[in-house]
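**Q** only the shape, not the letters, is given here:
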């Protein structure tokens, strides 16, 4: 940051003026504060680094909760969006665009979806889940099975599938006939599924539950059991998809093919976009013309972003990088043998540092003070979901700093 001009060297744009306290007061005066008090007021970013309005730099190891796949201000994404803005930003869905068609084709190709599969583009993960709910209702059934610990969004349909009571209770009555079962319990799953079940929805790695992968045996049993009773198997890949876990989609590592898949987060690299992907003509045909829609869904700007993200991930080998870098990071943190660390969970570049004590909030604060952005996803777990472009050197900076961060947090948490 140029102190005299207030111009960001990274972006070439003029920084906003005002202290963090000033901006937070204006936020409190103008926003519906459903997110609580923001921890920072961020001004700009480049690569895996962001700067706040007072010029402090932070290594972003959360990437907008697994959203900024290519980091910040990636030149390819900036160029693609600039071109699209100068061409078309929005058209109604009375029409289509080359960007929308090409993005749908690319998603189906990477998902290895069979002929007759399809993509419905929307604007968020919650909207993708809402589309999945409507898809399941078209089977003529209404019972939905989800997992304890699940997070599928906060719109009224999606929050009924989400398990956390604090998200659900204030908005009851929710849609009926939703049943939650323990994860990785095949017996409980078998008991919950029957000929009344419209769909089973699950996350291959439960992100908001603390980055907890479901076992391969469980996922394969889910596929077999849903097939037996004629229910849809829907995998929620909103957080785990788009190379985040070391394959294009996490379910591909387990050898299963779902009936449908929800996407969002990393698909647009920061531009809002979600998708419902159906596998095969029988499932695709459940939703007929006029039975669902979205004004902004599939708009050319978002689809141009998605195409660029997918092409860049493939060109730069970021699927394999996510797997290798994530495994390397897990080994390095484990090798520290710090007494506060119980285990490292997750896959690829979606990881959790599981702590022996419920001090995750203190750890996240100490990390931020040391220049690292991480997330206390559970009282005893820190979530790491850095941009897929993160380097070994950047991850090593965290590993080097982590003992001091943990010790500082422990000191704060000691009565």
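**A** That came in fine, so what should we check first? Worth saying up front: this structure is predicted, and the values here are computed from it rather than measured.

**Q** every contact and neighbour count from this point should use C-alpha atoms.
**A** Fine.

**Q** shouldn't residue 195 be in contact with residue 226?
**A** No - Residue 195 lies out of contact with residue 226 (C-alpha atoms under 8 Å); the separation is 9.4 Å.

**Q** okay, one more to line up with it:
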């Protein structure tokens, strides 16, 4: 009997060690990891630059609390703000905590309560972030949610217009809906949301928990469209596996979260922040982003070339290293077969295989992964005949 709550449906692979794009199981097998720890290990497993930064900080101090000024928090905040072309940062421990802070900041800054989000969105599992999430299955069994959230269809500007008013504190969205099935927003929709927020004095919150820190080939996904959000939330890829999240805000929001209005014991922990600095030093280099964009084009083009001809593949969508393959078939069974073939991937919704390879993956590794996917999907065609 396990002493753990049965919160997760565990896979059959127990990790032994990992490096780069590969995870090695206690079963003696080697697996290409196209999950990156669910979009976390953007530099692959155990990147040397992060390992060295963490070891250096371990020799100094691990935790002192946020009652002290901590130099590496300022360094990390400066890098985040500069990359986002924004101004101020609050550090948390996770994506859910970052989104919680974004929601609190928006309500306190505007003095309004209503926040609009979108069907099939995912923003976290605290009560506020569950309430923000546009998926009923996330909320089942937990009783009433917060009443101040309204949901409209994603990519539907007219639906959003019908809900906008001077009572709306914020509109909150993902540039690419991740858990909802890898659905990118259109440029017209995103710019329309930004315009409506300005018109009604509402804040524009972009959830970059999964899309941020280089995942789409730019530091943040919103930068593909020239958007200027008021608040951006980040986590997952920020710390290369160490628990850290953050919100980034514009300068006019700086004094809203005054001393005592919000806080966290562990947010901005020196070890996590050291890992974030090392991660950003690599990913935010223009040459690194250019290379990711080139490899992402290779990934998408090769997937389309090899998979779209298959009758059980409906669509391939996404940006950068965040790709969804919509299929006709039992996705959990397909994912298990992929693991048997040496590739670890994820689901996103009921019919989508989600690929989140490390940004450091080579073209050879990407091609090998695509070959495994092609082979498995071909077998499912034959078994269905």
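**A** Right, received. Where do you want to start? Note that the structure is a prediction, hence the values are computed from the model and not measured.

**Q** and the TM-score between them?
**A** Once superposed, the chains reach a TM-score of 0.96 (TM-score structural alignment, normalised by the length of the second structure), with 382 aligned residues with a C-alpha RMSD of 1.4 Å.

**Q** between residue 195 and residue 226 of the first structure, point out the one with more neighbours.
**A** residue 226 (24 against 12; other C-alpha atoms under 10 Å).

**Q** aligned counterpart of that one in the second structure, please.
**A** If you follow residue 226 of the first structure across to the second structure using TM-score structural alignment, you land on residue 197.

**Q** do residue 365 of the first structure as well
**A** By TM-score structural alignment, residue 365 of the first structure lines up with residue 336 in the second structure.

**Q** mind listing what that match touches?
**A** Contact partners of residue 336 of the second structure, counting by C-alpha atoms under 8 Å, 6 or more residues apart in numbering, are absent.

**Q** which residue ranges of the second structure form helices?
**A** Using DSSP state H, the helices of the second structure run over 36-39, 48-58, 71-84, 95-110, 127-132, 157-163, 187-200, 270-283, 286-307, 331-340, 363-384.

**Q** need the counterpart of residue 353 of the first structure in the second structure.
**A** Using TM-score structural alignment as the criterion, residue 353 of the first structure maps onto residue 325 of the second structure.

**Q** re earlier: format the helices of the second structure as CSV; extra columns: distance to residue 25 of the second structure.
**A** Formatted as CSV, the helices of the second structure follow (distance: least, C-alpha to C-alpha, whole Å):
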stretch, distance to residue 25 of the second structure
helix 36-39, 15
helix 48-58, 21
helix 71-84, 34
helix 95-110, 28
helix 127-132, 34
helix 157-163, 47
helix 187-200, 42
helix 270-283, 25
helix 286-307, 26
helix 331-340, 11
helix 363-384, 17
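
**Q** among these, which is nearest residue 4 of the second structure?
**A** helix 36-39 (19.8 Å; C-alpha to C-alpha).

**Q** what range does the closest one cover in the first structure?
**A** Taking TM-score structural alignment, helix 36-39 of the second structure hits residues 63-66 over in the first structure.

**Q** mean shift between the matching stretch and the second structure?
**A** The superposed stretch 63-66 of the first structure is, by mean C-alpha distance after the TM-score superposition for the first structure, a mean 0.6 Å from where its aligned residues fall in the second structure.

**Q** so which bit of the first structure is stretch 253-268 of the second structure matched to?
**A** Mapped onto the first structure using TM-score structural alignment, stretch 253-268 of the second structure spans residues 283-298.

**Q** buried ones in the matching stretch?
**A** Residues of stretch 283-298 of the first structure classed as buried by neighbour count (16 or more other C-alpha atoms under 10 Å): 283, 284, 287, 296, 297, 298.

**Q** other residues contacting it?
**A** Contacts for stretch 283-298 of the first structure (C-alpha under 8 Å, 6+ apart): 90, 92-93, 100, 116-118, 120-123, 131, 135, 138-139, 259-260, 273, 278.

**Q** please redo it, this time with the cut-off set to 6 Å
**A** With C-alpha atoms under 6 Å, 6 or more residues apart in numbering as the test, stretch 283-298 of the first structure has contacts from 100, 117, 121, 122, 123, 138, 278.

**Q** now the two most distant members of those residues.
**A** Longest span within the contacts of stretch 283-298 of the first structure, C-alpha to C-alpha: 100 and 138, 25.0 Å.

**Q** of the two, who's got more company?
**A** residue 100 (23 against 17).

**Q** can you find the partner of the more buried one in the second structure?
**A** That one, residue 100 of the first structure, aligns with residue 73 by TM-score structural alignment.

**Q** residue 268 of the first structure too?
**A** Matched across to the second structure, residue 268 of the first structure falls on residue 239, judged by TM-score structural alignment.

**Q** what sits against its match?
**A** Taking C-alpha under 6 Å, 6+ apart as the test, what residue 239 of the second structure contacts is 275, 276.

**Q** give the contact list for the residue nearest to residue 383 of the first structure when sequence neighbours are not counted.
**A** Excluding its sequence neighbours, the residue lying closest to residue 383 of the first structure (C-alpha to C-alpha, 6 or more residues apart in numbering) is residue 352, at 4.5 Å. If a contact means C-alpha under 6 Å, 6+ apart, then residue 352 of the first structure has 211, 344, 345, 381, 382, 383, 384 as its contacts.

**Q** can you pick the most crowded of these?
**A** Greatest neighbour count in the contacts of residue 352 of the first structure, by other C-alpha under 10 Å, goes to residue 381: 30 neighbours.

**Q** could you measure from that residue over to residue 202 of the first structure?
**A** From residue 381 of the first structure across to residue 202 of the first structure, the span is 21 Å (C-alpha to C-alpha, to the nearest Å).

**Q** equivalent analysis for residue 146 of the first structure, please.
**A** 6 Å.

**Q** ditto for residue 134 of the first structure
**A** In terms of C-alpha to C-alpha, residue 134 of the first structure sits 16 Å off from residue 202 of the first structure.

**Q** and for residue 314 of the first structure?
**A** Taken as C-alpha to C-alpha, the span from residue 314 of the first structure to residue 202 of the first structure is 26 Å.

**Q** neighbour count for those two, which is higher?
**A** More crowded of residue 314 of the first structure and residue 202, by other C-alpha under 10 Å: residue 202, with 26 against 15.

**Q** residue in the first structure matching residue 89 of the second structure?
**A** If you follow residue 89 of the second structure across to the first structure using TM-score structural alignment, you land on residue 119.

**Q** oops, could you answer that again for residue 303 of the second structure instead?
**A** Checking TM-score structural alignment: residue 303 of the second structure goes with residue 333.

**Q** how about the counterpart of residue 377 of the second structure in the first structure, what does it touch?
**A** When the first structure is aligned by TM-score structural alignment, the residue opposite residue 377 of the second structure is residue 406. Contact analysis of residue 406 of the first structure by C-alpha under 6 Å, 6+ apart lists nothing.
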